[in-house]
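Q: starting from these lines, generate the structure:
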Amino acid sequence: MTGRIVILNGAPRSGKTMLARAVQAHVPGRWLNFGVDAFNATLPAALLPGIGLRPGGERPDLEANLPALFGACFSAMADFAGHGFDVVADLGLHTHYARPFDPMALLTDELAGLSLLFVGIHCDIETIMARRNADPQGGFYASGPGIPAPVQNWQDAVHAGKDYHLELDMGRLTPEDGAERIAKALGTAA
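A: This next block holds a predicted model:
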């Protein structure tokens, strides 16, 4: 039996990772978490931040790698599903690079014919900033007073032009509540 794929698309600190863990814990299935952090953990330092490049042309020198990296990521998801595993992936898909690139085209090609639930993960920017300020990851996350430009760029870019099967506000829902809604959308009981 082919596994299901759930893509959680949203800005960093919007609640995707905690939701992915809740899906693994509460939605029936054999769930592998294969999102941006898991994928990027396989990359050498020279390719980082890999598929986690921020909107706004952060590293034009790395953008030539994106089609191959996203293609490999989506192909691995398809392979896991083909072997009967369910996959939940927390990503931040956008098109705001220094040169034109849309990872959605690769996602559509690589995951064609598979059971895919594309979920938009929303969260108000004030909650995102509170989460960043509470744990700035040693300066990895832009934090401090106000809204730093990289945070606003994520908010503006990540959902632009996307059509979702389901949208969740993870600034208001608990991860368990979000997992329950995903289970319902998949036709399973959490």
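
Q: use CA for all of it now, contacts and neighbours both
A: Fine.

Q: so residue 5 lies in a strand, does it not?
A: Yes: counting by DSSP: H, G, I helix; E, B strand; the rest coil, one finds residue 5 located in a strand.

Q: contact partners of stretch 162-178?
A: With contacts defined as Cα atoms under 8 Å, 6 or more residues apart in numbering, stretch 162-178 is touched by 14-16, 18-19, 22-23, 26, 117-124, 127, 182, 185.

Q: ok, for residue 62, nearest residue in space, not its chain neighbours?
A: residue 47 (6.8 Å; Cα to Cα, 6 or more residues apart in numbering).

Q: what about the one you found, neighbour count?
A: Residue 47 has 15 neighbours, counted by other Cα atoms under 10 Å.

Q: likewise for residue 131?
A: Using other Cα under 10 Å, residue 131 is surrounded by 17 other residues.

Q: now name the helix or strand holding it.
A: If you go by DSSP states H and E, residue 131 is part of helix 125-134.

Q: any idea how far the helix or strand following that helix is from the chain center?
A: Downstream of helix 125-134, the first helix or strand assigned by DSSP H and E is helix 149-157. Offset of helix 149-157 from its chain centre (Cα atoms, centre = their mean, to the nearest Å): 15 Å.

Q: between helix 149-157 and helix 125-134, how many degrees?
A: Per axes from the mean of the first three to the mean of the last three Cα atoms, to 10 degrees, the angle that helix 149-157 makes with helix 125-134 is 140 degrees.

Q: let's compare: structure for the following, please.
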Amino acid sequence: MFQKEVKGMVDVIILNGGSSSGKTTIAKCLQNSLPTSWLRFSIDDLIDAMPDAMMEADSGITFGDDGSVSPGTEFRTLESAWMHGIGEMIRRGARVIIDDVFISGVDSCNRWKAALEGLQVLWVGVFCDPIVASVRERERADRVAGMAVSQATSVHVGIHYNIKVDTTKTSPEECARIIWQKITP
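A: Below is the predicted model of the structure:
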């Protein structure tokens, strides 16, 4: 299931990569360099918007001491509403950059495809060496140790992208430039 080639105007850019891979920084660089206005949303925005009780419930989302992430049924319901809401914003004229972590791989991708049906999506894989991502993770106060290593490759399994960038040795600005070149005629 290869992503179709993007033709014409892109409505939405989805950046998928593991924790601490550089997605948010790339998204901000893109947002600030694109010639038109783009909104930016992250899976972290959704998690931050949830009540604290959902961080402790099996039906919510839990983070293991080993860096694992377990989304439950209530989380998935709210995630679906969030995804479809973003899709509706795009249909009403907003352009959006999404920063996500496809914890459930192809299933995560398919949930976005359903929410964004009929829209032009640029699927971007954001890769980073697990050791480099782990160092970045340790430098941040808001991450569970082990997330970067556990997600670095698993979130990409079975996903086919229009473009891939690797932040191991490439700056966020250069990655944004590579993506920008893909969407401008």
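
Q: where in structure 2 does the helix holding residue 131 of structure 1 align, residue-wise?
A: Aligned by TM-score structural alignment, helix 125-134 of structure 1 corresponds to residues 130-139 of structure 2.

Q: quick one: the matching stretch to structure 1 mean distance?
A: Once the two are superposed, stretch 130-139 of structure 2 sits an average of 1.5 Å from its aligned residues in structure 1 (mean Cα distance after the TM-score superposition for structure 1).

Q: mean distance between the lengthiest strand in structure 2 and structure 1 after superposition?
A: Of all the segments of type strand in structure 2, defined by DSSP state E, the longest one is strand 121-127. Its aligned residues in structure 1 lie a mean 0.4 Å from strand 121-127 of structure 2 after superposition (mean Cα distance after the TM-score superposition for structure 1).

Q: from the chain's centroid, how far away is the match of helix 125-134 of structure 1?
A: 18 Å.

Q: quick one on the thing from earlier: got a list of contacts for the longest strand of structure 2?
A: Contacts of strand 121-127 of structure 2 (Cα under 8 Å, 6+ apart): 3, 6, 10-18, 21-23, 152-153, 156, 160-168, 179.

Q: again with stretch 10-24 of structure 2
A: 27, 42, 90, 94-102, 119-128, 133-134, 136-137, 147-148, 151-153, 155-156, 167, 172, 183.

Q: ok, now stretch 23-40 of structure 1?
A: For stretch 23-40 of structure 1, using Cα under 8 Å, 6+ apart, the contacting residues are 20-21, 48-52, 73, 77, 85-92, 176, 179-180, 182-183, 188-190.

Q: what range in structure 2 does that stretch sit on?
A: Using TM-score structural alignment, the residues of structure 2 aligned to stretch 23-40 of structure 1 are 30-47.

Q: buried residues in that stretch?
A: By 16 or more other Cα atoms under 10 Å, the buried positions in stretch 30-47 of structure 2 come out as 30-31, 38-43, 47.

Q: before we move on, what about stretch 72-81 of structure 2?
A: In stretch 72-81 of structure 2, counting by 16+ other Cα under 10 Å, buried: 75, 79-80.

Q: now it, how far from the centre of its chain.
A: Offset of stretch 72-81 of structure 2 from its chain centre (Cα atoms, centre = their mean): 16 Å.

Q: next: stretch 31-39 of structure 1.
A: Chain-centre distance of stretch 31-39 of structure 1: 9 Å, with Cα atoms, centre = their mean.

Q: cool, and stretch 170-177 of structure 1?
A: Using Cα atoms, centre = their mean, the offset of stretch 170-177 of structure 1 from its chain centre is 16 Å.
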